[in-house]
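**Student:** just need the structure, nothing else, for what follows:
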Amino acid sequence: MAIPQHLTKIVATIGPASRSPNVFRRMVEAGVTVARLNFSHGSYADHAKTITMIREVSEEMDVPITILQDLQGPKIRVGELPPTGIKLIEGNSITLIPIDPNQTSDRHYADAITIDYPYVAEEATIGTQILLADGIFELKVTGLEGNAVYCEVIKGGILTSHKGVNFPSLNLRLPSMTEKDQQDLAFGLAQGVDWISLSFVRQAADVKRLKSLIAEHGKTDISIIAKIEKPQAIANLEEIIAVVDGIMVARGDLGVEMPPERVPMIQKHIIRRCNEVGIPVITATQMLESMIQNPRPTRAEASDVANAIMDGTDAVMLSGESAVGDYPVQAVEMMTRIASEVEKDASFINYPASRTDEVHAISEALHAISDVIDFRCIVAFTATGYTAILASKERLKLPIIALTPSINVYHRLNLVWGVKPLLLEQEVNSFEMVIQQVESYLIGRNLASQGDRVLIVGGIPMGVQGGTNFLKIHILS
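**Tutor:** I've put the predicted structure just below:
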């Protein structure tokens, strides 16, 4: 398969519109590198079938496809309301009360809205902002009595049952992982997913908790993405970045929890920090939202995708566009065209090494050498993925061919900017084998031709994270 023309990766959420092998195959041909499984929806049987399909298409097409399991996280919701909903009238009063766990069934009240969070009256204060239905409706707390929270309607409309509830200013007494998430995690690990994204992250301890649960299942090579969607996560961003493998800018919930005008600069800041430390970052939510129903995006959406790419995001993500939309393949094709066009002229920033050691020094040298000599590609030998990720951090406009003997690393690296993983049949334990494998794989797969100059980086022996110890300019013969 030819080296892709675009270096930015494309994440597609798999759902009813895209889980057939024929449609998914066309999406991969169009540019999808990561398949996201949203565990807010679907049964285990559905997800198992989808994972099998993805792996079969990957093997059939001889391309790596990263599987990203997205855990749902806790969600506070409105209880039962009349079938037609209730009308929230601006300026009027409404009362929130917790659902009574002793009731045999949820029921609605004529003068109140029930929610499934028992501590609302303990944590709210006069003036607390409450958002309903992804921020469409807004309430302000005016009084507290017992377990009742009295509110004024600031933005009204028709509210229906089970809509989401957000408290932007409160640090809620909720775990980042529910019992459902723990069950979903066990399922995903048993199915062999490559990355796990954690919702409702507020501090580094949330990520560490997930790591400990993964370890309890005997897994050591699963990478974690922290979804940044809460104000507390922004406040604790540095400590979260220090313990996680990747970041997702989850702009949907972030835009509900924070003023929308703040989100663009927060997005840029998160991408920059991830680029500086060298971990992958995904920009997500509503990137080509109108393509759920239309074959072409709005100009604003195209510009949104382009700006994220210019900022240095590793990947751009499709949600409803590919999961339930009418044009999943066309949405991927549009992402690919935008990425290909932007990358021609974009000037990506090369940040200084984040550590002062031999490995980072070699990585920095890639940039200096490529400024002087033209190369067909960079070849990174890596058993853990570390060398390829460091090479990606340099943001050179060169494809990075990552040769790895690990099937897990092979799948996992396809999320990383500019990296095209290839699976080695054996580990490379001598410099002579390095040259032999470069010649065999690049020429044999039509990734390069005789006479092309390539830049090789890696570590001998393989298998040691942080063991990168050589850099070689080589002309293919």
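**Student:** switch to C-alpha atoms for all contacts and neighbour counts from now on
**Tutor:** Will do.
**Student:** element containing the residue nearest to P175 when sequence neighbours are not counted?
**Tutor:** Computed as C-alpha to C-alpha, 6 or more residues apart in numbering, the closest residue to P175 that is not its neighbour in sequence is P74, at 7.2 Å. Per DSSP states H and E, P74 falls between elements, in no helix or strand.
**Student:** test my guess that P74 contacts F200.
**Tutor:** Yes. Applying C-alpha atoms under 8 Å as the test, P74 and F200 come out as touching, 7.1 Å apart.
**Student:** so for the two, which sits in the more crowded spot?
**Tutor:** Each of P74 and F200 had its neighbours counted (other C-alpha atoms under 10 Å), and the higher figure belongs to F200 (23 against 16).
**Student:** pull the distance from the helix or strand harbouring E59 to the chain's centre.
**Tutor:** For E59, the enclosing helix or strand under DSSP H and E is helix 44-61. Computed by C-alpha atoms, centre = their mean, to the nearest Å, the chain-centroid distance of helix 44-61 equals 19 Å.
**Student:** show me where the stretch 151-300 of the chain has helices.
**Tutor:** Applying DSSP state H, counting those that start in this stretch to the stretch 151-300 of the chain gives helices spanning 179-191, 204-216, 231-235, 237-241, 251-257, 263-277, 299-311.
**Student:** looking at those helices, which one is packed in the most?
**Tutor:** Across the helices of the stretch 151-300 of the chain, averaging neighbours per residue (mean count of other C-alpha atoms under 10 Å) puts helix 251-257 on top, at a mean of 20.
**Student:** tell me what that helix is packed against?
**Tutor:** For helix 251-257, the packing partners by 3 or more C-alpha pairs under 8 Å, 6 or more residues apart in numbering; DSSP states H and E come out as helix 263-277, strand 281-284.
**Student:** my guess is D206 contacts S176. True?
**Tutor:** Yes. Under the criterion of C-alpha under 8 Å, D206 makes contact with S176 at 6.1 Å.
**Student:** run this one through as well so I can compare:
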Amino acid sequence: MQDAAAETIGTAELAGGLRETLLELRAAVTAEAAAAMAGWAAPAERGGTRAQLENLALYLAMRRHDLTGLQEDLAALGLSSLGRAEAHVLGTLDAVIAALGALAGQPQPARSLPRGGRRRTRMAAERDEIFGADPSGPQTRIMATLPSEAAEDPAVTGALVQAGASCLRINCAHDGPAAWRAMAAHGRKAAEAAGRDLRIAMDLAGPKVRTAEMRMPKSFLGREKDSHLKKLRKAGLDPRAQGPKLMPGDRLVLVRQLSEKPKLPEATLSHPELLLAARSGADIWFDDGKIAGRIADCDADHALVELRGLPAEGVRLKPGKGVNLPGAPLDIPALDAADLAALDTAVEIADVIGFSFVQTPQDIRDLRGSIAGKLPEGRPAPALILKIETGRAVANLPRLIAEALGGGPVSVMIARGDLAVEIGLARLAEIQEEILWLCEAAGVPVIWATQVLESLAKEGHATRAEATDAAMAQRAECVMLNKGPHAAEAVGFLRQILGQMDRHYAKKFPRLGPLNAWHAPQEA
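**Tutor:** From the prediction side, this is the model:
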């Protein structure tokens, strides 16, 4: 009995100390959150958006404190360790403080109670408004990217809708208005025939820096197969302008204007502003991170790049491939002429507009202003997808959400392709988790994107790592698949995986349903 009494006293003392610590934490968090809210632009009120932003501010404030020590003590008392507080920060803190008070012999009611279930219901409604409803499907929606042939062949969109896609994505970097209209029409017709809800998303290409014109020395033609050269010449194309085959030890020059007789391969850029941001010693990447280099020398008109890690058989760099200079501040407008032209069609046929390379609240204001000026009378403004593709966008994400949230439905895409190049592959896994948590706190749906089941969509078979990645994507509200000849099969496979994972997880919350792998003792 003495041991039990001592244990009871120890528990009460521990609970009392933790309660005081959490009361101090609550006071600090509410003060820090109020300061953050004061610094954000006040959005237009849209059905509770202020409450969403207040919870986001509270979550950010709480996560500035190291809670790891507290968590172990709370778990030892059988209480919430605050690890699932995203949906309602203040209510979770208050519930734990009240429970600690009861254990410490100081009972008092919680000032507020967690309303995570209500918040998740709201986010589910937002998810369905942006990505389409799918009552018989998994909790996570599937967005499928349309290939160019979808404009001519209705069977392409039909197969994707039948397989389970509730949102079809049109990439405005390809094709044109006539093709986009045909794709959308085929998709809507297929959805009507199947009795399914469908959304059309259109991605603005954004100010992605790409290789533009290219020219290589005549000596580089010796690396090409005769059949390849004959094919180009037969098509009336200059072989020196179709992209160089780069080998280990090669160098490349980025220039404002091509030389008539270059000594090294040269390339101009879609946005020459990158040359102004270049610095000697900086890393640079081409073709979505497939080709690495380091700037050896540069000025306002050129950058000499020493290429690194090229395979022994070489690799081809073509015009139109992405160029990333991680960490460099590029003074490029978020909307270029091509984006503004694409908006003319998007405001008429799209339910959702993807905003590529958004980085600042002003970018969102510019897009919303352009949409308002083009929107047909009586048509609601499309929802927005904020595509997070740079380190600057990650750093500004709370401010981006604060700016966008009041103006209409908004979601966030973890665009893992460019983002991985910009922040480094080693940081990607950590950052995508943090974006998921932050967006849950804000009540904003998330899209898990880039190379999901890529091998299956393109080659007809998935890797084990891709299957695991697809399962992890269940924590997002939507998963985006890229195009490929087996895209419909990829949609069906993804739908199956997502449905299986719904049995086990709701965001970070494990569901303790029955396990079916061990119905009876197994033989050794």
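**Student:** returning to that earlier point: the helices and strands packed on helix 251-257 of the first structure: which one's closest to V329 of the first structure?
**Tutor:** strand 281-284 (17.7 Å; C-alpha to C-alpha).
**Student:** the second structure: matching residues for the closest one?
**Tutor:** Taken onto the second structure by TM-score structural alignment, strand 281-284 of the first structure occupies residues 446-449 there.
**Student:** how far apart are the matching stretch and its match in the first structure?
**Tutor:** With mean C-alpha distance after the TM-score superposition for the first structure, stretch 446-449 of the second structure departs from the first structure by a mean of 0.7 Å once superposed.
**Student:** contact partners of that stretch?
**Tutor:** By C-alpha atoms under 8 Å, 6 or more residues apart in numbering, the residues outside stretch 446-449 of the second structure that reach it are 411-416, 436, 439, 473, 476-481.
**Student:** would you check which pair of the residues you listed lies furthest apart?
**Tutor:** Using C-alpha to C-alpha, the pair of these lying farthest apart is C439 and L481, separated by 20.8 Å.
**Student:** grab the most central residue of the second structure for me.
**Tutor:** I414 (1.2 Å; C-alpha atoms, centre = their mean).
**Student:** residue in the first structure paired with that residue?
**Tutor:** That one, I414 of the second structure, aligns with V249 by TM-score structural alignment.
**Student:** can you tell me how far its match is from K230 of the first structure?
**Tutor:** Going from V249 of the first structure to K230 of the first structure by C-alpha to C-alpha, to the nearest Å gives 10 Å.
**Student:** same thing with K208 of the first structure?
**Tutor:** 17 Å.
**Student:** ok, now which ones touch V452 of the second structure?
**Tutor:** Contacts of V452 of the second structure (C-alpha under 8 Å, 6+ apart): 466, 469-470, 479-482.
**Student:** same check, this time on S169 of the first structure
**Tutor:** Counting by C-alpha under 8 Å, 6+ apart, S169 of the first structure makes contact with 128-129, 231.
**Student:** what's it aligned with over in the second structure?
**Tutor:** By TM-score structural alignment, S169 of the first structure lines up with G327.
**Student:** same check on D62 of the first structure?
**Tutor:** So, by TM-score structural alignment, D62 of the first structure is matched to G195.
**Student:** what is the neighbour count of its match?
**Tutor:** When neighbours are counted by other C-alpha under 10 Å, G195 of the second structure registers 10.
**Student:** following the strand or helix carrying S340 of the first structure, which helix or strand comes up?
**Tutor:** Per DSSP H and E: S340 of the first structure is located in helix 328-345. Following helix 328-345 of the first structure in sequence order, the next helix or strand is helix 358-370 (DSSP H and E).
**Student:** now whatever helix or strand comes next after that following helix, how far from the centre of its chain.
**Tutor:** Next along the chain after helix 358-370 of the first structure, taking DSSP H and E as the criterion, comes strand 377-381. Distance of strand 377-381 of the first structure from its chain centroid, counting by C-alpha atoms, centre = their mean, is 25 Å.
**Student:** how about stretch 289-301 of the second structure?
**Tutor:** Counting by C-alpha atoms, centre = their mean, stretch 289-301 of the second structure is centred 27 Å from the centre of its parent chain.
**Student:** and if you look at stretch 191-200 of the second structure?
**Tutor:** That offset, for stretch 191-200 of the second structure, works out to 25 Å (C-alpha atoms, centre = their mean).
**Student:** quick one: contacts of it?
**Tutor:** Applying C-alpha under 8 Å, 6+ apart, the external contacts of stretch 191-200 of the second structure come out as 130-134, 158, 161-162, 165-170, 184, 187-188, 349-352.
**Student:** 7 Å instead?
**Tutor:** By C-alpha atoms under 7 Å, 6 or more residues apart in numbering, the surrounding residues in contact with stretch 191-200 of the second structure are 131-134, 161, 166-169, 184, 188, 350-352.
**Student:** just give me the closest of those residues to V305 of the second structure.
**Tutor:** In terms of C-alpha to C-alpha, no member of these lies closer to V305 of the second structure than R169, at 35.3 Å.
**Student:** and the closest one, what does it touch?
**Tutor:** Counted by C-alpha under 7 Å, 6+ apart, R169 of the second structure has contacts 143-146, 200-202.
**Student:** helix, strand, or coil at it?
**Tutor:** Under DSSP: H, G, I helix; E, B strand; the rest coil, R169 of the second structure falls in the strand class.
**Student:** mind checking how far it is from I9 of the second structure?
**Tutor:** 61 Å.
**Student:** now do L18 of the second structure
**Tutor:** 14 Å.
**Student:** quick revisit: ok, the contacts of R169 of the second structure vs G492 of the second structure, which is closest?
**Tutor:** Using C-alpha to C-alpha, A144 comes nearest to G492 of the second structure of the contacts of R169 of the second structure, at 11.1 Å.
**Student:** list the buried residues for the longest strand that the second structure contains?
**Tutor:** Identified as the longest strand of the second structure according to DSSP state E is strand 291-299. Neighbour-count burial for strand 291-299 of the second structure flags 291-298 (criterion: 16 or more other C-alpha atoms under 10 Å).
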